[in-house]
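Chemist: I would like to see how this sequence folds:
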Amino acid sequence: MEQRHGGRDDGRDGAGHTKVTVAHDYFTQRGGAERVAVLLAETLGGGAVTTSAFLPSETFPEVGRLSVRQLLPWLPRPLAARRAALGPLAGLAFLLHTVHDGVVVASTSGWAHWMRGRAPRVLYCHTPARWLYEPDDYFRDAPRWLRRILRLLLSPLGIVDRQRMRSAAVVVANGPVTARRIRRAYGMDAPVVIPPPGLGPDGPQEPVEGVGTDFCLTVARPRGYKNLDLVTSVFSSRRQEQLVVVGGTARPVTDQHVLEVGRVSDAQLRWLYQHARAVVCVAQEDLGLVPIEAFQFGTPAVALRAGGYLATCTPGRNAVFVESEDAAALDRALDQLRDQPLDLEDVRESGETFSVEHFSRAMGGLVAAAAASADAGRRADADGLVTRA
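Modeler: Next up, the predicted model:
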């Protein structure tokens, strides 16, 4: 049984006269993928989105303004809140869900692209599932024997995942790194459409208690590849700038140079972006929206010279690169920014490259092309021009 929550459900066309069904894996966390899914629902989906599970208190309040169709409304909250438990159920829910009309636009890094039906699917891929295609990295903190078992258990899911991805009308990558990972995982070439920042400078700001006058900011959930331990250890050793950590769980202050505030409101995050010396980004990201968001405020990035940061960060203009994933390299980059500050207006102008208008226009064009191709195929089939084996 499906369930809808809030928002409007007026049946408006999302792209011309084409009905667009927007889907997203799940709204049980706050991340860049969730912000992109909201934007797709608002600009293409007529304010509606289909998802496996929706926990309003755990995701962005903007989701509550949408008409949200849940495929697993009966799922107990403890299960919905745990991705390890929710994931397989979400995959099954999408696999059993069919859409036959219009076009499906799936915001996916795991499950939403498993949806079936006659409607052509435009897949906006944030990344091929790390837990499926890079389990050793994703589960790096688990014992080796457990990682081997997980690889065996996940193998059948990979077969389904590749079939569903390869049957799409078009697969879109959120950046060049993701496009290369799509090529490795699926053997497909994917056009790149970089998303806009999910949070802009226009809006209220609210100070965060305990933040000093000289601080750097890192925004990341506590995952192994985010390298949070590296960042916090460096700032503890430097004993210069304060590090403010957004994401994960707020913790009591044990080090005056590291403040873990957990989740914050958008108003508080705007204030942090506005007042930070820099955002520190040393995760192995396929894209990473944090630098793009920070640039809007004139705040530069100290970013790992790898992954998605190569597509969004320009050394000397809006960023200082960290050459490797070690404390000495991060320490040197922080010193470089302190000794050679970047022009904040140049940083702000660099952020204008990533706009909502460009993103919406590019995705709308892909939806229109998928719809036109599907219509042509149906006409050819009706005329007896298509032979099926």
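
Chemist: only C-alpha atoms from now on, for both contacts and neighbour counts.
Modeler: OK.

Chemist: the residue lying closest to E323 once chain neighbours are set aside: what's it in contact with?
Modeler: Using C-alpha to C-alpha, 6 or more residues apart in numbering and skipping residues adjacent in sequence, the residue nearest E323 is R305, 5.5 Å away. With contact set as C-alpha atoms under 8 Å, 6 or more residues apart in numbering, R305 has these partners: F321, V322, E323, S324.

Chemist: neighbours around the nearest residue in space to the last one that is not next to it in sequence, how many?
Modeler: I take that to be S324. In space, and not counting its chain neighbours, S324 is closest to L304: 6.7 Å by C-alpha to C-alpha, 6+ apart. Counted with other C-alpha atoms under 10 Å, residues neighbouring L304 total 26.

Chemist: quickly note the distance from L304 to Q340.
Modeler: 18 Å (C-alpha to C-alpha, to the nearest Å).

Chemist: I'd like to know how many residues surround P156.
Modeler: Applying other C-alpha under 10 Å, I find that P156 has 10 neighbouring residues.

Chemist: also L154?
Modeler: 14.

Chemist: surely it forms part of a strand?
Modeler: No: counting by DSSP: H, G, I helix; E, B strand; the rest coil, L154 falls outside a strand, being helix.

Chemist: ok, now which ones touch it?
Modeler: Contacts of L154 (C-alpha under 8 Å, 6+ apart): L132.

Chemist: what's the first-to-last distance across stretch 302-309?
Modeler: Terminal-residue distance, stretch 302-309 (C-alpha to C-alpha): 10 Å.

Chemist: just stretch 16-33 next, same as before
Modeler: OK, stretch 16-33 end separation, C-alpha to C-alpha: 25 Å.

Chemist: and this one, so I can compare the two:
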Amino acid sequence: MTAVEGQGPVTRTAGQSPDVSQPGHPRPLAGRSVALVHEWFGATGGSEEVFRQLVEVFPDAERFVLWKDRDSDEQGLRESWLARTPLRRSKAISLPLMPLVWRTLSDAHFDVVLSSSHAFAHTVRMGSPEETRYLSYIHSPARYIWSPAFDGRGSNPLLTLPRRALQIADVRLSNHVHSYAANSREVQARIRHYWQRDAVVINPPVDVAYFSSAPAADQAQSREYLLGFGRWIPYKRFDLIIEIAEAAGLPLVIAGSGPEEVNLRRIASRVNVPVTFEIRPTKERLRQLYWGAKALLFPVHEDFGIIPVEAQACGTPVLGLSRGGLLETVVDGETGLLIDSNDARSYAALAPHLDDLNADRIRANASAFSPEAFAAKISTWVTDVAA
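Modeler: Reported below is the predicted structural model:
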């Protein structure tokens, strides 16, 4: 095995996976070598949290990524040669090279390769499909090339010409995958539509126990502001979130970080409601923000959406777009209010009805998305396919 970038060699005993958290569940892949593969690894993000949970289920697996962000302190990741080039700074420009990188990632062979994919990680090869079982957990088929309308980053002019070629490569280079799992029914439908493949649905893990068990002081907060949280990038629609808060006449807290910060601060300076920015809140601070919020604003078409589940674990309703993952995680009229609109006034008109929702019912809905449920489903899926 090669050394981890920036560290010494990593020694692991293949196949030593732990018991999953549910009592009596079989130990997954005992005695077999496992590789876990992820795209690029950022400091925060839903797909990174899923990968961390996969490591919990298979802690002795080798872990491979294209690169990790400079501000990420994640340990034990083997970065590809792409990490040593300037291309690591541009996902869009490096995208056409990713299939090649995944085919030249390592000379090592494994019994089982499990990829966590939202671009090309599912095309990885580490042994012949006759000797290696390939499974892929899909956050979404690459939005950049399959559904750029969902994500403005995919409309980069540099991708216009190669998009069709990348689509063909994406399908052709993944024929060896034995089984797919989708993070939602929304993504399951995309896999069927774009790749003509079936997938089981395994919702991502959410640390609902942590968020629901806040200190008494946090739980006693009066819910007076609206909250937006996530990466500050265009398709997350924080500009619309600010407009909704203004239309509703309610204070707004925007938490997270991202390249849109300057633009969002400019927009916020023009509205007539208070807007507070919380830069990279800790997990503890985020829990406080959830418990103090009147509602989480989430007017975005998301593949699944871990953030809305975290909010519901705190008894905080979701005011969001009735598309994508929210249709699976929010019970409209009971744990949140959903509307198919991009008009701020339409969302604002629903705000007075948020007080009618029951916090206990909201928290109960979130409990179905626990890490224990994820671990049990993942280990069953992988063990069955690997057999």
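
Chemist: any quick PyMOL command for the buried ones out of the contacts of R305 of the first structure?
Modeler: To isolate the buried ones among those in PyMOL, judged by 16 or more other C-alpha atoms under 10 Å, type:
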select buried, resi 321+322+323
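
Chemist: including distance to G364 of the first structure and secondary structure, could the contacts of R305 of the first structure go into CSV?
Modeler: Shown next, in CSV, are those (distance: C-alpha to C-alpha, whole Å; DSSP: H, G, I helix; E, B strand; the rest coil):
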residue, distance to G364 of the first structure, secondary structure
F321, 34, strand
V322, 36, strand
E323, 38, coil
S324, 38, coil
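
Chemist: mind checking the SS state of S379 of the second structure?
Modeler: helix.

Chemist: what is the equivalent residue in the first structure for it?
Modeler: Taking TM-score structural alignment as the criterion, the aligned counterpart of S379 of the second structure in the first structure is G364.

Chemist: list the contacts for the closest residue to that match other than its chain neighbours?
Modeler: Computed as C-alpha to C-alpha, 6+ apart, the closest residue to G364 of the first structure that is not its neighbour in sequence is A15, at 6.3 Å. By C-alpha under 8 Å, 6+ apart, the residues touching A15 of the first structure are L44, G364, V367, A368.

Chemist: biggest separation within those, which pair?
Modeler: Greatest spacing in the contacts of A15 of the first structure, by C-alpha to C-alpha: L44 and A368 (10.8 Å).

Chemist: between these two, who's got more neighbours?
Modeler: The neighbour comparison of L44 of the first structure against A368 (other C-alpha under 10 Å) goes to L44, with 25 against 16.

Chemist: that one touches G364, doesn't it?
Modeler: Yes: the criterion here is C-alpha atoms under 8 Å, and L44 of the first structure meets it with G364 at 7.1 Å.

Chemist: mind listing the strands for the second structure?
Modeler: Using DSSP state E, the strands of the second structure run over 34-38, 62-65, 78-79, 112-117, 133-138, 179-182, 200-201, 225-231, 252-257, 275-279, 293-298, 318-321, 336-339.

Chemist: counterpart of the third one in the first structure, which residues?
Modeler: Using TM-score structural alignment, the residues of the first structure aligned to strand 78-79 of the second structure are 69-70.

Chemist: the matching stretch vs the second structure, average offset?
Modeler: On superposition with the second structure, the mean distance recorded for stretch 69-70 of the first structure (mean C-alpha distance after the TM-score superposition for the first structure) is 1.0 Å.

Chemist: hmm, back to that, between the strands of the second structure, which one is closest to P215 of the second structure.
Modeler: strand 293-298 (15.5 Å).

Chemist: which residues in the first structure does that closest one align to?
Modeler: On the first structure, the counterpart of strand 293-298 of the second structure by TM-score structural alignment is residues 276-281.

Chemist: buried ones in stretch 198-212 of the first structure?
Modeler: G198, L199, G200, P201, Q205, V208, V211, G212.

Chemist: contacting residues around it?
Modeler: Here stretch 198-212 of the first structure has contacts from 32, 35-36, 242, 244, 259, 266-272, 289, 293, 296-297, using C-alpha under 8 Å, 6+ apart.

Chemist: show only the entries of these found in helices.
Modeler: The helices, defined by DSSP state H, take in G32, R35, V36, D266, A267, Q268, L269, R270, W271, L272, E293 from the contacts of stretch 198-212 of the first structure.

Chemist: got these as TSV, with distance to K19 of the first structure columns?
Modeler: What follows is those, written out as TSV (distance: C-alpha to C-alpha, whole Å):
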residue	distance to K19 of the first structure
G32	25
R35	22
V36	19
D266	31
A267	34
Q268	37
L269	35
R270	35
W271	39
L272	39
E293	31
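
Chemist: quick check: buried residues in stretch 163-178 of the second structure?
Modeler: Applying 16+ other C-alpha under 10 Å to stretch 163-178 of the second structure flags R163, L166, Q167, D170, V171, L173, S174, H176, V177 as buried.

Chemist: just the ones of these in helices?
Modeler: Filtering these for helices - DSSP H - leaves R163, L166, Q167, D170, V171.

Chemist: the second one corresponds to which position in the first structure?
Modeler: It refers to L166 of the second structure. That one, L166 of the second structure, aligns with L157 by TM-score structural alignment.

Chemist: OK, contacts around that match?
Modeler: L157 of the first structure neighbours (C-alpha under 8 Å, 6+ apart): L132.

Chemist: and the gap between it and C281 of the first structure?
Modeler: Taken as C-alpha to C-alpha, the span from L157 of the first structure to C281 of the first structure is 31 Å.

Chemist: same deal with A33 of the first structure?
Modeler: A33 of the first structure is 17 Å from C281 of the first structure, by C-alpha to C-alpha.
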